[in-house]
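> Sequence and predicted structure, then a few things I'm wondering about:
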Amino acid sequence: MGKMSIRDKLALLSDAAKYDASCASSGTSKRGSRDGKGLGSTTGSGICHAYAPDGRCISLLKILMTNYCVYDCAYCVNRVSSNVPRARFTVDEVVWLTTEFYRRNYIEGLFLSSGIIRSSDYTMEQMVLIAEKLRAGGFRGYVHLKTIPEASPELIERAGLAADRLSINIELPTDASIKAFAPEKDPAGIRGAMGKVRLTKEDYGDRSYTGRRRGRFAPAGQSTQMIVGADKADDRDILGNATRLYGAYGLKRVYYSAFSPIPDASAVLPLVDPPLMREHRLYQADWLLRFYDFSLDEIVTRDAGGMLDLDVDPKLAWALQNRDRFPVDVNRAAKEMLLRVPGFGAKIVQRILKARRHGALSLDDIRRMGGRVKAATPFVIARGHHPGGRLDAADLRARFVKPQQMELF
């Protein structure tokens, strides 16, 4: 095979990076520059490639440094036994591409991952050098590095000092699945690396006796990804593991990636895609667990087979199963209960709490605030509205079921 051009490498290694969902730039502060030096910031405009957790559209150059890999993970298109074209960027090529794309306002930052070549430390050092060279050249955009769990603590520390976010992918929901599909990876080692990142970040955040912090380590925190549908784990397994990861390692996000059959797929993996709606429901349930004070047992139970309802969103599913908790009076109910009303998101609830101080609210008032009144109507009391017997209707659930519905809170 002849020498590949940078353009050919970019086409191959950007396509190979599409299987990693864990790229978002929420949580970092603006890298301002009062002296006018440096390149850009994390808040510039450009073409959109991803959505941050806070809803911002962001544009990232999302590539692998290389798709060569010494590991043989069954779910990975780049595993050593996979018959796919291979390529590798040099450190300077990635620095040049990122800088040039940024100058042209095509991107707002870099998401960099890689297969493992030679060793974990060698690969991690190459990725860290890319981030360090970008910063040394004045690059002020967002940098997200995929961290290799087996890499040395010194390299992880350097990575966090150069990058805005670090991510270490757990990949599969259970230790048994990791051992079955990625026998060269150690689940305990992955969690240990997450713990080291958290401790290092906390160490850098501690103030000295002078009131100063040691430095700026991964200000946007760390994230991880779990593949959904490649193994037999149910939604309760997945969300339970996510809850533990959030609590133990202070993760900013757990990303859920619906498995899709990959080129030259391993025979041990399923040949059928899981429904994309399952991935969507997991994100909705994750949001309820983190920001709406729902417990895992409220969202998904073993009695339901450990799976989320694909036809209705998890908040609506809970409301339908707990009709005795409704209707809720929007003019009197506590914030905690208003957050459990289908169609009411956190922002709408805040608007309701503020507006009702000045008078009783009607459904039209809430509609003007942005509330999804159609979803909320059977579950609330408002000025001029009482649901009557709607909560007892046998077909209430059926009224909400729509093919390919993609609800937002």
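Cool, got the structure. These numbers come from a predicted model, not from an experiment.
> alpha carbons only for contacts and neighbour counts from here, please
Fine.
> how about the strands of this protein, start to end?
Applying DSSP state E to the chain gives strands spanning 50-51, 57-58, 60-64, 109-113, 142-146, 165-167, 222-228, 253-258, 328-329, 380-381.
> could I get these as a markdown table with mean neighbour count and distance to residue 369?
Below are these laid out as a markdown table (neighbours: other Cα atoms under 10 Å; distance: least, Cα to Cα, whole Å):
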| stretch | mean neighbour count | distance to residue 369 |
| --- | --- | --- |
| strand 50-51 | 16 | 24 |
| strand 57-58 | 20 | 23 |
| strand 60-64 | 25 | 33 |
| strand 109-113 | 26 | 34 |
| strand 142-146 | 28 | 34 |
| strand 165-167 | 28 | 34 |
| strand 222-228 | 25 | 33 |
| strand 253-258 | 23 | 28 |
| strand 328-329 | 19 | 17 |
| strand 380-381 | 23 | 16 |
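> and the comparison structure, right after this:
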Amino acid sequence: MELQAKLAILADAAKYDASCASSGSNARHSLGGRGIGSTEGMGICHSYAPDGRCISLLKILLTNHCQYDCLYCVNRASSNVPRARFSADEVVQLTLDFYRRNCIEGLFLSSGIVKSPDFTMEQVVEVARALREDHDFCGYIHLKTIPDASPELIARAGRYADRLSINVEMPTTDGLQALAPEKDESAIRRSMARLRLQIDDAREERKRVVPIRALPGATPVATKPPPFAPAGQSTQMIVGADATDDRRILATSATLYGAYRLRRVYYSAFSPIPDAARALPLVAPPLMREHRLYQADWLMRFYGFEHQEIVSASNGLLRLDVDPKMAWALAHAERFPVDLNRAPREMLLRVPGLGVKAVERLLQARRVRRLRAEDLRSLHVPARKVLPFVVADGHRPAAGDAARAAQQLRAPAPPVQASLF
């Protein structure tokens, strides 16, 4: 098969994986004449999910042959799709060629499982090794690791990759057993725990700089051991392929963040696939649900919210018409309005419309004078969203302002495609 035909198949096969981002990687670049590639600046391809979502990250599979038969996966063993397989050298050359054309900022590499987990992982690691050592590639590399692969191979992957990821696939054990019975949740968790220990150990070791002398009387040179997956690890879970509600999904995410110190949990709304199994839903969940989960995830990571307080509905689902912080504020009207001049940082972060940077600016400004409603605009804060929930000098919201603001800010109904005939 020609390389272009392989690329068409294996790039399309990777579009369902959303867990790919270069945030948090070391700032490497080719200035000074050493190496090629960069983890900074622009230059990236886009992948498109079948429902039209634009995923601004390059993703490619080493192969879409797979010995597993996960029901939600288009590349499962029983799926009737065209198959292809790259060699390690072909992936290396494609990465270098696309980067030289300013099409990508690096490589995200995943793979189906062929022959054995160790055989597949060895091929994935060889791609990263060749890029780093043979071609001095300085760009971003994200490798999808295989939980059943040997610890030695995963340790080698961490030496070359900026980020490693292991997908938990489903939010619950029951969901994984029902839709991917060949996958072992305990093996996935063991691999994630092992990765956390290796990442933590490498960071601690790099903090201990060892001075050495090249020659007698020379200036000591500080050397550090090589980094290990400096951008950490991430994971992805599928939303809407089973009946798991948002409350349980966020609880699983909170456990993953706490136990394995993940950099990101990605949520991928289930998309119906060709020749789908009967156990899967026929209709995809609304994409807004995925968006709301990302917003709720942000609240847990940066705004001090606990996972159990974000979802208040009895059905365990996030509201789709307003964002999770607005929904929380409407459900806790007794906590508002908040005094901008006296409230602590923790409460200011719960005001709809106030982000982390805006709260820091407000705290700095009120050290020198009392805040007024007009100050929100000068601090680039969305006053229309904030004012119904706060008190400031010369301003106090009227009864019902919060509900009216929420009504005005409701998510619009999705557009309907007009018919030509």
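Looks like it came in fine. Keep in mind it's a predicted model, so treat the numbers as computed, not measured.
> now the strands of structure 1 as TSV including distance to residue 80 of structure 1?
Below are these laid out as TSV (distance: least, Cα to Cα, whole Å):
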stretch	distance to residue 80 of structure 1
strand 50-51	29
strand 57-58	32
strand 60-64	15
strand 109-113	16
strand 142-146	19
strand 165-167	22
strand 222-228	19
strand 253-258	22
strand 328-329	57
strand 380-381	57
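> So which of the ones you listed is nearest residue 33 of structure 1?
Of all the strands of structure 1, strand 142-146 sits nearest to residue 33 of structure 1, with 14.4 Å by Cα to Cα.
> For that closest one, grab the matching residue range in structure 2.
Mapping strand 142-146 of structure 1 onto structure 2 (TM-score structural alignment) gives residues 140-144.
> can you check stretch 65-73 of structure 1 too?
Under TM-score structural alignment, the match for stretch 65-73 of structure 1 is residues 62-70.
> what does the biggest helix by length in structure 2 contact?
Taking DSSP state H as the criterion, structure 2 has its longest helix at helix 185-207. Applying Cα atoms under 8 Å, 6 or more residues apart in numbering, the external contacts of helix 185-207 of structure 2 come out as 147-148, 151, 155, 166-168, 173, 176, 224-230, 232-233, 259-261.
> Mind doing that once more with 10 Å?
145-151, 154-155, 158, 164-170, 172-173, 176-177, 223-235, 256, 259-262 (Cα atoms under 10 Å, 6 or more residues apart in numbering).
> Which ones among those map onto helices?
Filtering the contacts of helix 185-207 of structure 2 for helices - DSSP H - leaves 151, 154-155, 158, 173, 176-177, 256, 259-260.
> The residues you listed: which two are farthest apart?
Maximum pairwise distance among these (Cα to Cα): 28.8 Å, between 158 and 177.
> more neighbours, those two?
Per other Cα atoms under 10 Å, whichever of residue 158 of structure 2 and residue 177 has more neighbours is residue 158, with 25 against 15.
> Map that one across to structure 1 for me.
Per TM-score structural alignment, residue 158 of structure 2 is aligned with residue 160.
> what do we get in structure 1 for residue 307 of structure 2?
Aligned partner of residue 307 of structure 2 by TM-score structural alignment: residue 296.
> right, and its match touches residue 282 too?
No. With contacts counted by Cα atoms under 10 Å, residue 296 of structure 1 stays clear of residue 282, the gap being 11.7 Å.
> between those two, which one's more packed in?
Set side by side, residue 296 of structure 1 and residue 282 show more neighbours around residue 282, with 24 against 16, by other Cα under 10 Å.
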